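1. sequence and computational prediction follow.
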Amino acid sequence: MTAPSPSSPEAPASEQTASQGGGAGPAGSAGTAGTAGTAGTAGHAPELQALAAAPAALAPLALKIPIIGAVAALLQLGMALAARGETRFQLATSADFLALPVLHLPAAAVIGVLAALSAGAAAWALHRARARAAIGIGVKAILGAAFALSFLTWVGAGRDSVIPLVTILSSALALSVPLVFGSLAGLIGERSGTINIAIEGQLLGGAFLGAVVASMASSPWVGLIAAPLAGILVALLLALFGLKHRVHQIVVGVVLNVLVLGLTSFLFSTVLAHNPAGLNAAMRLPALPIPVLAQIPVIGPVMFKQTILVYLMYLAVAVLSVMLFRSRWGLRMRACGEHPKAADTVGINVMRTRVNNLVLGGALAGLGGAFFTLGSGLAFTKDMAAGNGYIALAAMILGGWRPLGALGASLLFGFATAVGQTISVIGSPVPANIILMIPYVVTILAVAGFVGKVRAPAAEGVPYP
């Protein structure tokens, strides 16, 4: 069969156009290409129009925070219905600059107002979720603060005892110190790609060495300087076996925790117990009130009338928050934790970065361990860290591997511990042990993804090279 000529009716339109407009030269070629492109676009016009008219895919509804807020509001409503009488809050201590009177509040009314506030925050969170917009940390803070204050009001309703609000907040901040330092130690290690399970051993070693050196030098300040050395030693062992010899980092961390626990317990029983005055004296770092700021009612005694450890905690969180995301050091660290091969390609020494971060984290954890002895004014005892290293890891995960998030999660743990200690003294319809379980329940929910998705660094625990 003979092919149709370009001028015949059977010839395609594109060929006819090419024959007429593109005899020779660039003009003809351009005309051919332009006409062909137009014809192709016209041929696909219905498909393109249908694609443009199709509805855009929407992100799934993030209903976790609205659900949590609604449940919190319902629980607060139940507290309001069960509350009887007044709740008395003590807003100052005898040592404060400004003596505030005891605050008498009608328990049911206060809890009802806070329940309405939680319901409003939950409704706003639902509105933001339906709009596929970020809910923000403010709504979460309102929900948490409203529920905590409602619970304290319910606990003290109709009782003769006073709720020492300032004491609870001060204790919560102090109890969070080892957790914050421990979570920061884990954070900078994992951000560079190394899993640091040995935080428990670093805290315990810092508490031990700080107490011993402070007793020998008769100065808690000298012990504070020595405490980070214990954490650094544990970190170097973790780097030696976990990074250089490629032993599984989680296994090495657990073994180091057991090693430090056994070693400190042995030395306590055989050495410290026979000379407590010279090697294990109870020494305490003095409180250092900041002028003017320490005189602010409620906030001043809580935040600005603390030991040097608390102020160092403020500094560490602030510096790491800036350095981690706004400096070349932080960029290199995160590159080693996310894609070490790419980091190596651009000239970053991955091994050195990981070792340096482990050493820095060990120093921070050892400093946090000094709280158990020098910060609390206690002599060293066996297993003094009491699992706080593992709680610090949970705080790191709950905080999303961010310094401010780790601080918030650690404060949650510290607040729950302080509330549990307080209500065990003043009495409560809820056992204190139940209160102490709250942070662990929150951690389980966070790890399960109910509170929010958290993503670990992609190359954590992966040896390189």
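-> Thanks, I have the structure now.
2. C-alpha from now on. contacts and neighbour counts both.
-> Noted.
3. list of residues touching stretch 365-385?
-> With contacts defined as CA atoms under 8 Å, 6 or more residues apart in numbering, stretch 365-385 is touched by 177-182, 184-185, 199-200, 202-208, 210-211, 220, 223-224, 227-232, 261, 264-265, 268, 280-285, 307, 309.
4. please repeat the previous calculation with a cut-off of 7 Å.
-> 177-178, 181-182, 185, 199-200, 202-208, 210-211, 220, 224, 227-231, 261, 265, 280-285 (CA atoms under 7 Å, 6 or more residues apart in numbering).
5. endpoints of it, how far apart?
-> With CA to CA, to the nearest Å as the measure, stretch 365-385 spans 11 Å from end to end.
6. tally of neighbours for T345?
-> 9 (other CA atoms under 10 Å).
7. and the gap between it and C336?
-> 11 Å.
8. now A273
-> Distance from A273 to C336, by CA to CA: 45 Å.
9. go on, A394?
-> With CA to CA as the criterion, A394 and C336 are 22 Å apart.
10. and the comparison structure, right after this:
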Amino acid sequence: MENFAALIAASINSGTPLLIAALGLLINERAGVLNLGAEGMMLVAAITGFAVAHQTHIPELGFLAGAIAGMLMASLFAWFVLVLSTNQVATGLALSIFGSGLSAFIGQSFVGQSLPAGNHGIPGLANLPFVGKALFDQHWMVYFSLLLCVALVWFLYRTRSGLILRAVGESPESAHALGYPVRRIRYAALLFSGACCGMAGAYLSVVYTPMWVEGLVSGRGWIALALTTFATWRPARVLLGALLFGSVTILQFHFQAIGLAIPSQILSMLPYVATILVLVLISRNPDWIRLNMPASLGKPFHH
């Protein structure tokens, strides 16, 4: 039972950065903007957060620095897409490549360095049998991600601002005709997305690893993008998807630990194979995707 509790805890820990990043990407996609630069934003935020936490010995400042770095990268994307009206797909891919190179350059002096492990868990609850180890012995960012998911459900479906955001994603022309500042709303959504991707990247380098190596994010930005489609742009389903992909990621280490005679390279492929399979299964019903996808996703707005 202890091993099972540890497996659950590790799956939640692994799914947390995916959840935070995917929730941020869901908001900018709900506003009609497709940003494929999540991987680059997370990488830049990961090295920024690690560098600040390493130098100050204050992990919380690392998360703040990561969020700011993510917002700066998102602002760069927003300037190209919203002001210069560049192609969203091409600009996002360029941002991802740029972020990969920039993070490698900034992180040269930090390669191989690590951070001390901190004390996690909720006092009093972390010592409970089974559930304490499985659910309550986590970093505070895990619980923050769950609260963020609940908050976004409330924001999107229970507030006027959430209704306006969804209206911008469905028909920016109609929202503009009603007097809503479409570009400013999309810019705010991109900033929020950048902050979330930034915190997710910082979580990877400050808590999950905690160290810096080049390419630390390892495709999680792309998995987070796939999660938004898998969840049909709904926060609660993003949570389930993040836990699913987190479990798949941890299973590869569990299989290695119990000595299964499977090459480690094949086990390392499991999260990405799962991503491809999910996208293939979803793509079999394009009408279902069109029914749930924001109508203006990826389309420019020129007013």
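-> Received it, and whenever you're ready, just let me know what you need. As the structure is a computational prediction, the values presented were derived from the model and not from experiment.
11. not counting sequence-adjacent ones, nearest residue to E39 of the second structure?
-> Of all residues not flanking E39 of the second structure in the chain, G221 sits nearest, at 4.1 Å (CA to CA, 6 or more residues apart in numbering).
12. hmm, that neighbour is touching N35, no?
-> No. Counting by CA atoms under 7 Å, G221 of the second structure stays clear of N35, with 10.7 Å between them.
13. in the superposed pair, what's the mean gap between the helix or strand harbouring the residue nearest to E39 of the second structure and the first structure?
-> Here G221 of the second structure sits within helix 220-230, counting by DSSP states H and E. Following superposition, helix 220-230 of the second structure is found to deviate from the first structure by 0.6 Å on average (mean CA distance after the TM-score superposition for the first structure).
14. which residue numbers in the first structure go with that helix?
-> Aligned using TM-score structural alignment, helix 220-230 of the second structure spans residues 388-398 in the first structure.
15. circling back: neighbour count: A273 and C336 of the first structure, which is higher?
-> Using other CA under 10 Å, the more surrounded residue of A273 of the first structure and C336 is C336, with 30 against 14.
16. how near is the equivalent of that one over in the second structure to Y187 of the second structure?
-> Alignment note (TM-score structural alignment): C336 of the first structure maps to V168 of the second structure. In this view, V168 of the second structure and Y187 of the second structure are 12 Å apart by CA to CA.
17. one more: L240 of the second structure?
-> From L240 of the second structure to Y187 of the second structure the distance is 28 Å (CA to CA).
18. between the two, point out the one with more neighbours.
-> For L240 of the second structure versus Y187, neighbours defined as other CA under 10 Å are more numerous around Y187 (21 against 16).
19. in what helix or strand does the residue mapped onto that one from the first structure lie?
-> Using TM-score structural alignment, the equivalent of Y187 of the second structure in the first structure is V355. Per DSSP H and E, V355 of the first structure falls inside helix 350-370.
20. residues in the second structure aligned with the helix or strand hosting G205 of the first structure?
-> Using DSSP H and E, G205 of the first structure sits within helix 199-217. Matched against the second structure by TM-score structural alignment, helix 199-217 of the first structure falls on residues 38-56.
21. repeat for stretch 227-241 of the first structure
-> Stretch 227-241 of the first structure corresponds to residues 66-80 in the second structure, going by TM-score structural alignment.
22. tell me how far the matching stretch is from the chain's mean position?
-> Centroid separation for stretch 66-80 of the second structure versus its chain: 14 Å, with CA atoms, centre = their mean, to the nearest Å.
23. can you give me the distance of I164 of the second structure to Y157 of the second structure?
-> From I164 of the second structure over to Y157 of the second structure the distance is 10 Å, taken as CA to CA.
24. name the residue in these two with the higher neighbour count.
-> Comparing I164 of the second structure with Y157 by other CA under 10 Å, the one with more neighbours is I164, at 18 against 12.
25. would it be right to say that that one lies in a helix?
-> Yes. Assessed by DSSP: H, G, I helix; E, B strand; the rest coil, I164 of the second structure belongs to a helix.
26. what sits against V182 of the second structure?
-> 168, 172, 175-176 are the contacts of V182 of the second structure under CA under 7 Å, 6+ apart.
27. quick revisit: what sits in contact with each of V168 and Y187 of the second structure?
-> Counting by CA under 7 Å, 6+ apart, V168 of the second structure and Y187 have no contacts in common.
28. against I434 of the first structure, how distant is A416 of the first structure?
-> 10 Å.
29. my error: substitute P276 of the first structure in the last question.
-> For P276 of the first structure, the distance to I434 of the first structure - CA to CA - is 36 Å.
30. please apply the same query to G120 of the first structure.
-> Using CA to CA, G120 of the first structure is found at 28 Å from I434 of the first structure.
31. number of nearby residues for the counterpart of A459 of the first structure in the second structure?
-> By TM-score structural alignment, A459 of the first structure lines up with S296 in the second structure. Using other CA under 10 Å, S296 of the second structure has 21 other residues around it.
32. which residues are in contact with S296 of the second structure?
-> Counting by CA under 7 Å, 6+ apart, S296 of the second structure has contacts 32, 169-171.
33. may I see the ChimeraX selection of the buried members of those?
-> Buried residues among the contacts of S296 of the second structure (16 or more other CA atoms under 10 Å), as a ChimeraX selection:
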select :32,169,170,171
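34. out of the contacts of S296 of the second structure, list just those in helices.
-> 169-170 (DSSP state H).
35. farthest-apart pair in the contacts of S296 of the second structure, please.
-> G32 and S171 (8.7 Å; CA to CA).
36. which residues in the stretch 51-200 of the first structure form helices?
-> Applying DSSP state H, counting those that start in this stretch to the stretch 51-200 of the first structure gives helices spanning 64-82, 107-130, 137-155, 165-175, 177-191, 199-217.
37. redo these as a markdown table? Include mean neighbour count.
-> Listed next are the helices of the stretch 51-200 of the first structure as a markdown table, based on neighbours: other CA atoms under 10 Å:
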| stretch | mean neighbour count |
| --- | --- |
| helix 64-82 | 20 |
| helix 107-130 | 21 |
| helix 137-155 | 18 |
| helix 165-175 | 21 |
| helix 177-191 | 31 |
| helix 199-217 | 30 |
